[in-house]
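Visitor: Provide a 3D model corresponding to the input given below.
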Amino acid sequence: MSDIEQELDVRVIPPPQKHPTIFKTFENLDEDEAFILVNDHDPKPLRYQMSAMLGDKAFHWEYLEEGPNVWKVRILRTST
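Guide: Reported below is the predicted structural model:
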């Protein structure tokens, strides 16, 4: 497990590539590793998509910053 968590700023990624990039980043995590998602809006739809695809127990979602211009979410891959 890394002491420094990767920050993924999706504000610079073209919209069609955002979710695939986020899912790829998540898949590359080991159990109990996390990354920080940075976005320009609440990524709540992503949370719903992750829950539907992976199940609620596969990850932990923690808001670190909640707008209005920047949203930061720590996404942890949990042990299943």
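
Visitor: drop to CA atoms for contacts and neighbour counts, all remaining ones
Guide: Fine.

Visitor: residue contacts, K18?
Guide: V10 (CA atoms under 8 Å, 6 or more residues apart in numbering).

Visitor: One more sequence to fold, the one below, so I can look at both together:
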Amino acid sequence: MSVRTASETVIDVRQILPRMRRHPLIFATFGELEPSDALVLVNDHDPWPLLYQFNVRHPGAFMWRYEEEGPDVWRIRITRAA
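Guide: Take a look at the predicted model:
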């Protein structure tokens, strides 16, 4: 589920099954962001493998900031670099 506001999109992937659909949705949403816009990812675990993929696919093009770090909910702000 994703919700878009003026400069931020929230994606709660906890409800998305199967899990293999999560990363394509996140990357597609990131691809639609304007510079300085952000997506907030809500997950049920630390998505460090996703951070690795971002570093490979979009080096230097994003900022990753944890807003909430578990244990039940993880919230990460991923901002497209200006």
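
Visitor: Could you get me the TM-score between them?
Guide: The TM-score (TM-score structural alignment, normalised by the length of structure 1) is 0.90; 77 aligned residues with a CA RMSD of 1.4 Å.

Visitor: mind checking how far stretch 60-79 of structure 2 is from the chain centre?
Guide: 7 Å (CA atoms, centre = their mean, to the nearest Å).

Visitor: Mind listing what's buried along that stretch?
Guide: F62, W74, R75, I76, R77, I78, T79 (16 or more other CA atoms under 10 Å).

Visitor: which position in structure 1 aligns with the last one?
Guide: With TM-score structural alignment defining the correspondence, T79 of structure 2 maps onto L76 in structure 1.

Visitor: Please identify which helix or strand holds H60 of structure 1.
Guide: Assigned by DSSP states H and E, H60 of structure 1 falls within strand 59-66.

Visitor: I'd like the next helix or strand past that strand.
Guide: Following strand 59-66 of structure 1 toward the C-terminus (DSSP H and E): strand 71-77.
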